[in-house]
Every structure is written in structure tokens, then in C-alpha cells.
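# Quick one, structure for this:
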Amino acid sequence: MNASSQSKPTLLVGLLTLIALGLLVWIFFLPTWWVSLTAPNYPEEAFPDGVRIEFHMNGVFNGCEKVEKEEISESVALDCVHEMDTINHYVGMYPIAAGGPVERGFSQFLLTFLGVMLLGFMCTRPKIRMAILVVGFAGIAVWMYLTIYGENGFYLENEGYVNALVTSLDQEASGEEGSGEESGGGGIVALLRQSLEESGIKVEVPSEQKQESGAEKSAMSEKERLIEQLKQNYERDRQKGMVDEPWNGSTYQIMAWHYGKSLGRYFNNPKEIVPMVKNLKLAINVVFAGLLVAMALLIFGARRNGGLLYWLLVLVPMALPVFFVIDYSAWLWWYGHTLNSMGAFTVKPFMPTVFGDGKVAQFATHSYPDVGFGVMVLMSLVLAVAALIRRKQFKQGGGS
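Here you go, the predicted model:
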């Protein structure tokens, strides 16, 4: 083949892969799946979509919107994540935040990992491909270590994930304080303060201290403020003796604490919760080590064009919709088969509806793909075309 005929498929594969990379980034910010519960006690007028939640790659978020009607007045939309948790706990189901904690915590690394794989797939020169993978994976490894295990590494997590952790604990996402404090700068108080300061005595007025504190909070970013809320919650638990370690701000510490707190939200049974938290810690370490091993294998496989390890660079990202459905189904099975005996009602273990409509007691359940899943499928189709072109290119000897 001449150089011109070799470059055409290379450019086409590169263009398709870049499109797939753009879709991969978009997926992170889109709802992937939605679930809704409807029942007679949740009338359509007040709950047009039922009690709805939306699954993103980095968390589960409220799917209910503010209802604006003459007969209904809402200042904010109902928190349907909390509402569904409340409904589910009556039959012994754990809160939504108890599902997929590792997947959500590692989501930003996993998608970036897939992105680096696609960059490696684009390249037909093994040496350049290896360089791309080495640099990309090394960056992810350092970022991942600092985030998961580093002090204050939680600040390196994405804001959506932090927000999901805060709201799952029923903490408000807004922390504005009232401005009704009286100033200590007028009347007799002002004269007394002036007299004391002239005598060399420093005076601190409580209202001014609160104003300064409020100013400091307003200077924080949204993510910093959310993390501060989690820290305050953690410190309260530490004062109560519920946790032993002082706050270090690592994602590892926060994930374990938050998971235990979520499990014990309705069913405070330490004999069951403590082993589950230990399993979570083990899972975090295993996933971290597993990703490092996967990086090493892919770098090793990048030495030549073709071979299983090379094709994994495109096959794994292509299979993202399949991985999502498998993971989603597995966690639904876990919810339906890990029922706590402290629930108000006793039901037999069951498999919640993965796709379509179902029924549990008086509730109708609805579970369907959202726009993010559609983008996943589109990305897979684009990558499938790119893979076929690359396969034909290698067969014709244009990949070396």
C-alpha cells in the first residue's frame, strides 16, 4: 500500500475515536438511567414523574422537579432520593447511597482510564502508543493515589460526587446564614467598646465574628463548602465516639465513613455494618491495585499492532453499556436480596425491575435508560466502526 492509502484509514479511525472521546466526556455529565415509583398516595398532580431518581456515573441524584401550579406551592423540588430511601427502608432495603460506592468514587478515574485507552488505540506506531499510555496511565495513577489515600485528597474528587454524598445524608446543599444579627457597633455598646479599646483592651463582638465566618464561607467554592459540611458531620460523629480516626480528608477515609453511616441510617446494627465497611475498604484497595495491573498489561500489549491486549484498547470502552447494565443489575439484585430484618415489613427476597415496569406492594416501578445510556450506545457504535476500519487496515498491512 502507498502512503496515501495508508493515511486515509488512519485519519478516519482517528476522527471516529476523537468523536468517541467527546461522547465519553459527555457521558460523565449525563443521567444514564432513571427509576421511578408511582402509587395512589403520590398523585400525578404533585408527582408528575412519580418519585424519580437519576443514576449518573458519579452518583444518584434527585429526578423530581419543582411543581409550579396554582393549587401547589413548592419553594424547592422534593428530594426524591430521600423519599425513595424512606419508602424502601420499610421493607428492609438499604439506602441508595449504599449501592455502588466504589464505582462512584472511582468514576472519574475509570472514564479517564478509558479515554487514555482510546488515545492509544488511535495510534498505529507502537513506540508512540506506548509513550501515550505510559504518560497517561502514570498521570492517572498519581492522581488516583493522591485522591484516594492522600491527605485532603477528597478535594481532588469531582463536585458531583461530593454533592451526592452530602445530599444522601440529608444535608442541605445551601449553607447561607441569615443576616438578622444585630451589629455591636451602635449606642452604648459602641461607646463601651471605644473606651475599652482606648485602654488597650481588644474587643471581639460575637456578631462580627459570625459575619467574618460567613464571609469566609462565601469565599469558598461550592465543592469546598460541601466538603466542609461533610467534615463537620464527621467531627460530630467522632465526638459521639462513632469514629476513632481524626479527619484527614482522604477519599478512602470519607468513603468508608460515609458507607457505614449510610448503612446505619435506618438500621443501626454494628454487627452487620462493621464487616460490610471492612469489605468496602478491601474493595477500594483491590480496585486500586487492579487498575495499576491493567495499566501495566496494556502498556505491555502496546508493543505491537494487533493481539488481544491491543484490541482491548477499543473493545473495553466499546463495551461500556454492557458493563453498566451488568453492574446496575448486580446492585439491584443486592438491594433485593440483602434485606435487613429491622424493616417494618417482612418480604421475601426479590429482584427489582432492571428494565421496564414492575410492581412491589402498592408501588408501580419504572426503570428505563436515560439520555446518557443512549450516548453510551452511540459511542459504542462509533468505536465499532473505527475498530472494523482499523482491523481492515492491519490486514492490508497499513498499521505498521
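# going forward, measure contacts between C-alpha atoms and count neighbours the same way
Will do.
# what's the next secondary structure element after the longest helix that the chain contains?
Longest helix in the chain, counting residues (DSSP state H): helix 270-301. Toward the C-terminus, helix 270-301 is succeeded by helix 308-318 as the next helix or strand (DSSP states H and E).
# Any chance you could list what contacts that next one?
Here helix 308-318 makes contact (Cα atoms under 8 Å, 6 or more residues apart in numbering) with 114, 117-118, 120-121, 297-298, 301-302, 304, 379-381, 383-384, 387.
# Flag every buried residue along that helix.
Going by neighbour count (16 or more other Cα atoms under 10 Å), the buried part of helix 308-318 is Leu309, Tyr310, Trp311, Leu312, Leu313, Val314, Leu315, Pro317, Met318.
# Can you name the helix or strand that the nearest residue to Thr112 once chain neighbours are set aside falls in?
Excluding its sequence neighbours, the residue lying closest to Thr112 (Cα to Cα, 6 or more residues apart in numbering) is Ile140, at 7.6 Å. Taking DSSP H and E as the criterion, Ile140 maps to helix 126-148.
# Okay, angle between that helix and helix 270-301 too, please.
160 degrees (axes from the mean of the first three to the mean of the last three Cα atoms, to 10 degrees).
# which other helices and strands contact helix 126-148?
Other elements packing on helix 126-148 under the criterion 3 or more Cα pairs under 8 Å, 6 or more residues apart in numbering; DSSP states H and E are helix 107-122, helix 251-263, helix 270-301.
# Just the buried positions in whichever helix or strand comes after it, please.
Toward the C-terminal end, the helix or strand that comes next after helix 126-148 (DSSP H and E) is helix 159-168. Using 16+ other Cα under 10 Å as the test for burial, helix 159-168 gives Glu159, Gly160, Tyr161, Val162, Asn163, Ala164, Leu165, Val166, Thr167, Ser168.
# and which of those residues is nearest to His82?
Nearest to His82 among the buried residues of helix 159-168, counting by Cα to Cα, is Ser168 at 7.0 Å.
# so what's the most centrally placed residue in the chain up against?
Nearest residue to the geometric centre of the chain (Cα atoms, centre = their mean): Asn58, 1.8 Å. Contacts of Asn58 were listed using Cα under 8 Å, 6+ apart, and they are Phe28, Glu103, Arg104, Gly105, Ser107, Gln108, Gly160, Tyr161, Ala164.
# Second input sequence below; structure requested for side-by-side comparison:
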Amino acid sequence: MKSMSQKQIISSVLVLVAVALLYPIYNAPIWWVSLEAPNYPEEAFPDGVRILFHVNGVFNGCVKQAKTEITEDEALDCVHEMDTINHYVGMYPIASGGPVELFFSLFLVTLVAVMLVAFACVRPKIRMIIMLVGFSGLAIWMGMAYYGANGLKLHSERYLEGRITVLGETSEEMDAEEDTQQAESAGDALIARLRAALDEEPAEEEAAPAPAAEPEIKHGLPVLEKGKEKNIAYLKDAYLQYRADQDNSLADWTGSGSQVLAWHYQKSLGKYFRDPEVLKPMVAKIRTAGAVVFWGLIVIMIVLVVFARKPEGFWNWLLVLIPAGLPVFFAIEYAVWLWWYGHNMNDMGAFTLKAFMPTAFGQGKVAQFTTNSYPEYGFWLMVLFSALLLVSALLRRKPSENDDPDEI
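Model (predicted):
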């Protein structure tokens, strides 16, 4: 048996560097979106109402202003602000987009890492061990996190923070009457501006105004305390409160990923639009989608172990070419969910718009709002990740004369 050639070594090193990039990719903002309008002057909102899309959640993109004429104790919660703006036209909250993908993103990243480490290894026996151990551990971990009691403890802290952020709530009590009055005042002003901007468009039948948001919880930046236990406790309290509001129709708290995914989705959909006949089928679809993705990943791991155990042939190249498509897959996923938002608007919005495709890339215009949608640095990390893998595959594709054909 000959030692690895220089090309094989370089190829494997490039793959391992790409694997190391998966950690910052998982935690970095991948895309940003902002809304600009007269309601949000540039002096106070230099970036508009800005949110950041990660592979594990959606987070606030607004920063605290430190100007002599502007005093802020904390940055504006732009996730909740954008939800508030969007719900007037019947759009569902941001948290209703991609809940299954967000939950399984941690396990998908781990799956990709195991695939790439296996590809980097050119010895069949060692590759087989890597895949058996890696995929078995991943399957057990994923199963305990998704279906097991207290499965949230096995997920990432960043994912838990994202689930809290998109709820747009804090556990601090507030004066319900004052908050309701402020919300109505701001809402009336925004509706008036939007109506004025749409005066030239064909009028459509006005739907009933959306119900006011629940007053017992303050809408603002969540207090994200460090530590999984505190974030899980927060989610548990929110679940139990929601369960009480639903006349205890939900199951007892188990803390499993599947339970939290379905409840969180249901709560997000009903944040402004409380129509059980519309929401129940949507929640049922998400439950089914979660189960399909879970078992689909199990099947994929089994197939890879069976067919990609040797460093040659079609299945071998799938180990590197599928991960190399990461930035393309993200862009498609992002665009599909934007389409869903624009084509699945609830009839309970304050007024209606025709179905539309929100701007996926670049600058667009919706009523009085200018929308911006561009990659963040995390997307360019994905591009670098993809480039490293493609170069690695190219090096492996063209063996030198000193390569051992049994090892390539």
C-alpha cells in the first residue's frame, strides 16, 4: 500500500478546513433584510427595520443608537417591529417560516461534517468506521433531541435564543391598558400611511381588523440570559401560559423538540390571526414535515453507509458535491419561504394586498416601504466553504501517477 500522494493530502486538508468553517457558518448571519419608510427616519433608524437570517433562527439586526439627540436604553426589537408591519397586510410572523429547517439545521450541519470527514479519508475501512460511528451517534442524538423528554437540552443555545427572539416577548409584566393604547395609536398611524400609499391602486374589500396582541406579555427585546437552562425555562413558562390560554388542550410539557416545534409554530401563526380553522391544518402539516425530515435523514445516513463506503464511484462524489451546494440550497430555501409569505396572507389583515413575491435579492418597493435584501458575511463563508470543496474534489478527480488506484 502506497502512502497518500501530495494531491490527496492537499485535497483532504482543504476538506478539513471546510469542515472547520461549519461552526462559524452555523452561528453567523447569512442574509439581512430591512424595511425603510417615512415612519422610520434615518436619524433614528440608519439601517431601517433590519433583521438577520441565520441557519438556526432570525435575529434582531437593529443596533442601539448612541447619539446626543437620541437616547435609547436598548435597541429596537426589529423582529417584532417587522412582524407588526407585515401583519397589517395579513402576512404571518417571521417565526412561521422554516421552523422544521431551523430545528434540524444543527443536525444537518453535523451530517455534512461527517460526510466530509469520510470523503477526506481514502482508506475504505477507516471511512466505514467514520460513517458508522458518526451517523450512529448523530441518529441517537437527533432522536433524543426531537422525540425524547427534555430534548431541548441537547440542542444548541443559539437555536433556543432564536425561538425566544422571534416570539418578540419578555417575561416582564406591563401595564396592559397603556400598551394597548400605544399599539392602537401606532397601528392607526401606520395603516393611515399605508392606505395613502395605496390610494392609486385598485381598492379591494377590506377584511376585519386583526385582533390586538395578547396584553399580558410585553413586546420588546427578550431578555436572553446565558445558559440553556434559563432559556428552556423561559420557553416552558411561555408554553404553560399558552396551554392555559387554550383551556389546557395541549399536552403536558415534555421539552421535546417535536413538541416545542409544533407549539411554537402554532403560537407564532396565532400571534395576530387567531383562526383555529385556518391554523390547525397548518400546524398538522408542520408536524408531518418534522417527522418526514427526521426519518428522511435516517434513511440518507443508511444509504450513504451502504453505498459510499468506498472512496470511488458516483456515491463517493456525492459526499463532497452535495455539501458544496450549500449556498445554492440556502438561497433556494430563502426564496421559497419568501414566496410562501407573499402568497399565504391571512384574510384577517387590516387591509389586503394581491399575492406577491417579496424581494429576495436587491432593492424593491411595497407600498410606501423600500425593501432591501442582501447577503451577510455568513453567506460568503458558505461560498468559501463551497469553493474549498470544489477544489478538493478537482484534486481528487485528477490523480497523479504516484497515486494508488485502490485508495483513490
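# Please report how far the aligned partner of the residue nearest to Thr112 of the first structure in the second structure lies from Met144 of the second structure.
In the second structure, the residue matched to Ile140 of the first structure (TM-score structural alignment) is Leu138. Note on Leu138 of the second structure: its distance to Met144 of the second structure, by Cα to Cα, to the nearest Å, is 10 Å.
# Could you count how many residues lie near Trp32 of the second structure?
Trp32 of the second structure is flanked by 21 other residues according to other Cα atoms under 10 Å.
# Map it across to the first structure for me.
Match for Trp32 of the second structure (TM-score structural alignment): Trp34.
# Wait, a strand at its match?
Yes - using DSSP: H, G, I helix; E, B strand; the rest coil, the assignment for Trp34 of the first structure is a strand.
# Look up the closest residue to it, ignoring the ones flanking it.
That would be Glu54: by Cα to Cα, 6+ apart, it lies 4.4 Å from Trp34 of the first structure.
# What lines up with that neighbour in the second structure?
Per TM-score structural alignment, Glu54 of the first structure is aligned with Leu52.
# Pull the number of nearby residues for its match.
21.
# now the helices and strands packed on helix 126-148 of the first structure as a markdown table including mean neighbour count and distance to Ser341 of the first structure?
A markdown table is the format used below for these (neighbours: other Cα atoms under 10 Å; distance: least, Cα to Cα, whole Å):
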| stretch | mean neighbour count | distance to Ser341 of the first structure |
| --- | --- | --- |
| helix 107-122 | 21 | 32 |
| helix 251-263 | 21 | 13 |
| helix 270-301 | 15 | 11 |
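# Would you mind giving those as JSON lines with distance to Gly187 of the first structure added?
JSON lines is the format used below for these (distance: least, Cα to Cα, whole Å):
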{"stretch": "helix 107-122", "distance to Gly187 of the first structure": "56"}
{"stretch": "helix 251-263", "distance to Gly187 of the first structure": "48"}
{"stretch": "helix 270-301", "distance to Gly187 of the first structure": "56"}
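# For Met220 of the first structure, which of those helices is the nearest?
Across those, closest to Met220 of the first structure is helix 251-263 (Cα to Cα), at 19.7 Å.
# so that closest one corresponds to what in the second structure?
So helix 251-263 of the first structure sits over residues 257-269 in the second structure, by TM-score structural alignment.
# quick one: Val383 of the second structure is in a strand?
No - counting by three-state DSSP, Val383 of the second structure is located in no strand; its state is helix.
# Show the contacting residues for the residue mapped onto it from the first structure.
Aligned counterpart of Val383 of the second structure in the first structure: Val377 (TM-score structural alignment). Applying Cα under 8 Å, 6+ apart to Val377 of the first structure gives the contacts Pro321.
# what's the distance between Val377 of the first structure and Ser262 of the first structure?
On the measure of Cα to Cα, Val377 of the first structure and Ser262 of the first structure end up 32 Å apart.
# follow-up on the earlier one: among the helices and strands packed on helix 126-148 of the first structure, which is nearest Thr365 of the first structure?
helix 251-263 (23.0 Å).
# Residues contacting the closest one, please?
94-95, 97-98, 101, 105, 147-150, 152-154, 157, 165, 168-169, 234, 243, 247, 273-274, 276-277, 280-281, 284.
# how big's the offset between that helix and the second structure?
Mean deviation of helix 251-263 of the first structure relative to the second structure after superposition (mean Cα distance after the TM-score superposition for the first structure): 0.4 Å.
# quick one: that helix to chain centroid distance?
Its chain's C-alpha centre and that of helix 251-263 of the first structure lie 14 Å apart, by Cα atoms, centre = their mean, to the nearest Å.
# Now do the contacts for Arg125 of the first structure.
Contact analysis of Arg125 of the first structure by Cα under 8 Å, 6+ apart lists Asn305, Gly399, Ser400.
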